[in-house]
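Novice: give me the fold of what follows.
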Amino acid sequence: MLDAAARRLIDPPLNRAGRALAARGVGADAVTLAGLALGLAAAAAIAGGAPGWALAPLLASRLLDGLDGAVARATQRTDFGGYLDIWCDFVFYGAVPFAFALLDPANALAAAFLLLTFYVNGTSFLGYAIQAEKRLMATTDQGLKSFYYSRGLLEGTETILFFVLLCLVPQHFVPLATTFGLLCLATAIGRVLRARAILT
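Specialist: The predicted structure is shown next:
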């Protein structure tokens, strides 16, 4: 829901930084993998009992997740780069709930529910993208992407804010994860209904 507005704010400075990195020979895939490494470091900090310390690598990871596309636009966009980007995103999004389950076994059921809803929402997103590609549909609402990004109630910006909140108040993981998971299900159902209207 917030991605389009967020992109308008962050794309200009990211594009400048991307051009500067590209001029120094830094590749987009390297930025993507560095972002994943930082995201996994954040998850490790959470699992190790220091969710507050996870904030810096978590936010840096998401910054690099936006920066890799800027580097690609300044050099050469590739299909593999787009594939690697979304794969790393899903690894990161799965690692954080898993880390909270490791942090406290009392979180395990809510973390499992959250991962289920991420899976349901993710398949609604990727399935829509596949069908949109077949129909030559296009959108730039969330910036220039490698494939079709269907809008929803929850998008990347909301998920990042949610992860930040979890790190700030980890003792409230269970109600927060349950609520966010229900909103993920609502997002997925909305995409499925929209797909039924558009793709039939």
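Novice: alpha carbons only for contacts and neighbour counts from here, please
Specialist: Noted.
Novice: can you pull out the helices in this structure?
Specialist: 3-23, 28-47, 55-74, 79-103, 108-134, 156-168, 173-199 (DSSP state H).
Novice: just want the angle from the second one to helix 156-168.
Specialist: Spelled out, it's helix 28-47. 30 degrees (axes from the mean of the first three to the mean of the last three Cα atoms, to 10 degrees).
Novice: what does the first one give?
Specialist: Inter-element angle recorded for helix 3-23 and helix 156-168: 90 degrees (by the same axes, to 10 degrees).
Novice: who are the packing partners of helix 3-23?
Specialist: Judged by 3 or more Cα pairs under 8 Å, 6 or more residues apart in numbering; DSSP states H and E, the packing partners of helix 3-23 are helix 55-74, helix 156-168.
Novice: the inter-axis angle of the shortest one versus helix 79-103?
Specialist: Angle between the axes of helix 156-168 and helix 79-103 is 30 degrees (criterion: the same axes, to 10 degrees).
Novice: buried set for helix 156-168?
Specialist: By 16 or more other Cα atoms under 10 Å, the buried positions in helix 156-168 come out as 156, 157, 163, 164, 166, 167.
Novice: quick one: which two of these are the most distant?
Specialist: Across the buried residues of helix 156-168, the longest distance by Cα to Cα is 16.7 Å; it joins 156 and 167.
Novice: residue 34: what's it in contact with?
Specialist: Residue 34 sits next to 61, 64 when contact means Cα atoms under 8 Å, 6 or more residues apart in numbering.
Novice: among the helices of the chain, which is nearest residue 144?
Specialist: Smallest distance to residue 144 across these (Cα to Cα): 8.4 Å, for helix 55-74.
Novice: and for comparison, fold this next one:
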Amino acid sequence: MLDTHGRKFVQPIIHKTATHLLRMGLTANQVTIMAFFTGISSGIWFFYNQPILAVIFLWLSGYLDAVDGSMARMTKPSPWGTVMDVTFDRLVEISVILGIAFLYPELQWALLLLSVSIIFSITIFLTVGAVSEKQGMKSFYYQAGVAERTEGFIFLTLMMLVEPFRLEITLIFVAVEIFTGIQRMLEARKLLKDVN
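Specialist: As a prediction, this is how the structure comes out:
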């Protein structure tokens, strides 16, 4: 939701950074890889009891992820860039989930539910993107929802920083992901005109 409706407020800064990195000779795919390594370090920082660094690296990776998309649109988006982008996004989330799970084994059952709910929501997102004839700013149809990347980062941040309520925050995140998956499924039915 925030990605869809709030992007216009931060896009000028993202565009400026994208322009600067292109002038430096970097490609969108190179920045995607930078965002990936920055992001997966987040879970490692958390596991080593450095939650502030974990959050900083998580959000820096998210910023670079937004910048690489702008860079791609300013040059030429590539299908390989899209594959890397979507795959690396999930691996960054997995890194944080694993960092929390290894440090707090008592939360593993809730983190497993979270992982399942993310798989459910992203499966619908990717399937609709693959079968839809519509195309958005990305190289596939982007199906908005209550939980997009920014909301996920907010929940992951709270899970890392708000220790007394880590379980409750995780379960709320699970509920929001399930709601988003159902929301996307219902929208897909209308979008694809499949009323059987």
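Novice: TM-score of the superposed pair?
Specialist: Between these two chains, after superposing, the TM-score reads 0.93 (TM-score structural alignment, normalised by the length of the second structure); 193 aligned residues with a Cα RMSD of 1.3 Å.
Novice: going by distance to residue 7 of the first structure, which of the buried residues of helix 156-168 of the first structure wins?
Specialist: Checking the buried residues of helix 156-168 of the first structure one by one against residue 7 of the first structure (Cα to Cα), the nearest turns out to be residue 157, at 9.5 Å.
Novice: contacting residues around residue 16 of the first structure?
Specialist: So residue 16 of the first structure contacts residue 70 (Cα under 8 Å, 6+ apart).
Novice: how close does it get to residue 53 of the first structure?
Specialist: From residue 16 of the first structure across to residue 53 of the first structure, the span is 29 Å (Cα to Cα, to the nearest Å).
Novice: now residue 179 of the first structure
Specialist: Applying Cα to Cα to residue 179 of the first structure and residue 53 of the first structure gives a distance of 24 Å.
Novice: okay, now residue 104 of the second structure: neighbour count?
Specialist: Number of residues near residue 104 of the second structure (other Cα atoms under 10 Å) recorded here: 12.
Novice: give me the residue at the spatial middle of the second structure.
Specialist: In the second structure, the C-alpha closest to the average C-alpha coordinate belongs to residue 149, at a distance of 3.6 Å (Cα atoms, centre = their mean).
Novice: go through the buried residues of helix 156-168 of the first structure and say which is closest to residue 33 of the first structure.
Specialist: Taking Cα to Cα as the measure, residue 33 of the first structure lies nearest residue 156 of the buried residues of helix 156-168 of the first structure, at 17.8 Å.
Novice: quick one: map the closest one onto the second structure.
Specialist: Alignment note (TM-score structural alignment): residue 156 of the first structure maps to residue 149 of the second structure.
Novice: ok, now which ones touch its match?
Specialist: residue 3.
Novice: number of residues surrounding residue 184 of the second structure?
Specialist: 22.
Novice: now it: how far from residue 86 of the second structure?
Specialist: 17 Å.
Novice: now do the same for residue 190 of the second structure: its match in the first structure.
Specialist: Using TM-score structural alignment, the partner of residue 190 of the second structure in the first structure is residue 197.
Novice: who's in contact with the nearest residue to residue 125 of the second structure once chain neighbours are set aside?
Specialist: In space, residue 125 of the second structure comes closest to residue 143 once its chain neighbours are excluded; the distance is 6.2 Å by Cα to Cα, 6 or more residues apart in numbering. Counting by Cα under 8 Å, 6+ apart, residue 143 of the second structure touches 125, 128, 129, 184.
Novice: what residue of the second structure takes the place of residue 181 of the first structure?
Specialist: In the second structure, residue 181 of the first structure lands on residue 174 (TM-score structural alignment).
Novice: next one: its match from residue 37 of the second structure, what distance?
Specialist: The spacing between residue 174 of the second structure and residue 37 of the second structure, counted by Cα to Cα, is 26 Å.
Novice: more crowded one of these two?
Specialist: Neighbour count, other Cα under 10 Å: between residue 174 of the second structure and residue 37, residue 174 has more, with 22 against 16.
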